[in-house]
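> Only the shape, not the letters, is given here:
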């Protein structure tokens, strides 16, 4: 038995369709995310049930349809509408940010090219933290490849043919050797497994209603989770725009370009520079990422 539900929402006039599509094009094999024109199809497990999300973008509206391979009790109209708003980043107050910094000597230059930039979100914060841990200290391309192998090894297929990323229940019980065969270091494998186990044991709250600052403190207490991982998780999983991504190599490299500096700023120098833009530090970092938007960070 399949279950189908759909919702539609309006888009702001400055919504950047290309940013959202690029975020879901990171894996060229399209194992678990497939982009066809303005339609994105993504596999997701809900209560262990394989589901296919189909998100279509029009000029001024977006529609999200979910097709579950069986009845999923958490499926309802309001929940799906909230998921759509979350994924599109429509809760992010970018208008206030742009109004505040439209005359700033550096930020105004970024806004000239990337006005309306908001942060596309993962379907769940757990997806965000698994991606963040996977991507620690390696290139986007390498992280995509390792993530793909993990999905192939532990994910589940939807009847449409798209694969669903593994959920916390699956990864909590995945052997370390399986992670290692996918390309994870022992440290990263242990960290992902531990986060998944904590979620399953109700020792960690990664629900969208959780306080990001509380989540940050709890995540930092986990071995293998550092400030960059926390800030990236909060940015991509919760839409929290005030994390400091000063340790990100691309942020530092592009800040050097923005400031026309002869040397790449240190992590400390980048942190000090970003601190001036709180509570939008992570959004500023995303604008720096956008200098190389084809990377799909």
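Structure's in. What do you need? From a predicted model like this one, the values you see are computed outputs, not experimental measurements.
> When you work out contacts or count neighbours from here on, use the C-alpha atoms and nothing else.
Will do.
> just the helices in the stretch 101-250 of the chain please.
Remark: helices assigned in the stretch 101-250 of the chain by DSSP state H, counting those that start in this stretch are 107-114, 125-134, 140-154, 168-172, 176-182, 186-200, 212-220, 227-238, 249-259.
> Next, format these as JSON lines and append mean neighbour count and distance to residue 8.
Below are the helices of the stretch 101-250 of the chain laid out as JSON lines (neighbours: other C-alpha atoms under 10 Å; distance: least, C-alpha to C-alpha, whole Å):
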{"stretch": "helix 107-114", "mean neighbour count": "16", "distance to residue 8": "26"}
{"stretch": "helix 125-134", "mean neighbour count": "23", "distance to residue 8": "23"}
{"stretch": "helix 140-154", "mean neighbour count": "18", "distance to residue 8": "29"}
{"stretch": "helix 168-172", "mean neighbour count": "20", "distance to residue 8": "29"}
{"stretch": "helix 176-182", "mean neighbour count": "17", "distance to residue 8": "37"}
{"stretch": "helix 186-200", "mean neighbour count": "20", "distance to residue 8": "31"}
{"stretch": "helix 212-220", "mean neighbour count": "16", "distance to residue 8": "28"}
{"stretch": "helix 227-238", "mean neighbour count": "25", "distance to residue 8": "21"}
{"stretch": "helix 249-259", "mean neighbour count": "19", "distance to residue 8": "34"}
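> here comes the other one, which I'd like you to weigh against the first:
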């Protein structure tokens, strides 16, 4: 897009571009999302920035009306597999807060200077500025949704000092932290100060997305695969709540996401996070966003897949279909091996046994949630006799977990997808279906096709009828979504 086409998107308040670029207004000193409902500024007074961090670095503060810091992430980072895309996924996961720019650069295989240069060239801001903008957003959430002391919020959001926290909040939101908290809509429980650290009621969030969102499809997918002990669904279809445990860098957590946002026009899913350490808030949010595929571009997916004569009717019938990812990158790798040559229900039963035998217990059960998923290092040397599986399959699980524990296979948010796939296929007991499924879910690749999957084969036959099979190559770069359409067609 050029600046003129960006301005046309702003004039039409086109929400498709929320998170793709940001609009800065010279006369007011604020920056907005493209769909901001405020009066459209004159063209000569507008400047465009590729990221919120770039707008903040240029001296603009966030709009109080459209909250541009709360938009869905750019779908570009889901699609791109280059160094910049990997860096953005790592920054979103909190790597810069935990390991600094040298840690980010080491994970990418570049020098800090190279990472700074590449990010600045494409996003108008380096890794420190991008992480700083993310910390400001986390701090605003904690200020407006919890009763935590401001000093605790500063460090929970990842700031190195209270002074840095105060300066950043003033620059970003044009008001000090106490005023930002006072301006928030009163919420239940805000008057009760938590005893220590995390709010026992959890941090309430709105997980934003763009376009249509087929929540029923996502919740059905998760319900069929929910592993006892780490996942559960409550309620009835249309009003379900998905709950799961999270193993995070500083502790553990329990996440709850509601199926119904309160109307089709509400572009968010209600979420609550209960964390043992609030420093994990940013990481937990990003992992839930990946699990629910909330940063996808449904417009681009529908445009490509909907144009296919065979697949088009399925796309029209399920607008906003998503490709769920994973809350723990190692978990889908283990579950994929468990699911080889068995039904989804059988794989779920096996995973439940694995969690009961080797999962890390929570400090106290939370409803049906009792454990976090077993760590790869624990399973690498485990006998796995509880599974009642052939030794070859148990050996494959140990092999995969040993590779994950040793770092031979990297499935983290910044992993190189091609390299990870090659490393998986080199392991004994891992075939193309397993590697492809892991790439789709753990690595969030939107362009994975599983020709050997039984559901995909049945779906292709149903689409083709008496004619030739559809050409899956025409569905690039959104073949993961095509796979879900085929699965739904045969469910």
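Thanks, I have the structure now. Every value quoted in this text rests on a predicted model; they were computed, and no experiment measured them.
> What does the superposition give as a TM-score?
Once superposed, the chains reach a TM-score of 0.84 (TM-score structural alignment, normalised by the length of the first structure), with 280 aligned residues with a C-alpha RMSD of 2.5 Å.
> returning to what we had before: wait, which of the helices of the stretch 101-250 of the first structure is closest to residue 276 of the first structure?
Set against residue 276 of the first structure and scored by C-alpha to C-alpha, those come closest in helix 107-114, at 11.5 Å.
> which residue numbers in the second structure go with that closest one?
Using TM-score structural alignment, helix 107-114 of the first structure lines up with residues 311-318 of the second structure.
> Can you give the distance of the matching stretch from its chain's centre?
Between the centre of stretch 311-318 of the second structure and the centre of its chain there are 25 Å (C-alpha atoms, centre = their mean, to the nearest Å).
> Now tell me what touches it from outside.
By C-alpha atoms under 8 Å, 6 or more residues apart in numbering, the surrounding residues in contact with stretch 311-318 of the second structure are 214, 302, 305, 306, 321, 463, 482, 485, 489.
> coming back round to it: quick one: closest of the helices of the stretch 101-250 of the first structure to residue 271 of the first structure.
The nearest among the helices of the stretch 101-250 of the first structure, by C-alpha to C-alpha, is helix 249-259 at 9.6 Å.
> Check which helix or strand the residue mapped onto residue 290 of the second structure from the first structure maps to.
Using TM-score structural alignment, the equivalent of residue 290 of the second structure in the first structure is residue 86. Assessed by DSSP states H and E, residue 86 of the first structure sits inside helix 77-88.
> Buried residues in that helix, which are they?
Within helix 77-88 of the first structure, the residues that count as buried by 16 or more other C-alpha atoms under 10 Å are 80, 81, 83, 84, 85, 86, 87, 88.
> doesn't residue 5 make contact with the second one?
No. Counting by C-alpha atoms under 8 Å, no contact exists between residue 81 of the first structure and residue 5, whose distance comes to 10.3 Å.
> any idea how far residue 46 of the first structure is from the closest residue to residue 47 of the first structure other than its chain neighbours?
Nearest residue to residue 47 of the first structure, sequence neighbours excluded (C-alpha to C-alpha, 6 or more residues apart in numbering): residue 72, at 6.4 Å. Distance from residue 72 of the first structure to residue 46 of the first structure, counting by C-alpha to C-alpha, to the nearest Å: 7 Å.
> Repeat that for residue 65 of the first structure.
Residue 65 of the first structure sits 14 Å away from residue 46 of the first structure, going by C-alpha to C-alpha.
> More neighbours: those two, which one.
Set residue 65 of the first structure next to residue 46 and count neighbours by other C-alpha atoms under 10 Å: residue 65 wins out with 19 against 16.
> Mind telling me what that one corresponds to in the second structure?
Under the alignment (TM-score structural alignment), residue 65 of the first structure pairs with residue 272 of the second structure.
> center of the first structure - which residue?
residue 236 (3.3 Å; C-alpha atoms, centre = their mean).
> The second structure: which residue goes with that residue?
With TM-score structural alignment as the criterion, residue 236 of the first structure pairs with residue 441.
> returning to what we had before: once you drop chain neighbours, what's closest to the match of residue 290 of the second structure?
Leaving aside its chain neighbours, residue 86 of the first structure sits nearest to residue 121 (6.5 Å; criterion: C-alpha to C-alpha, 6+ apart).
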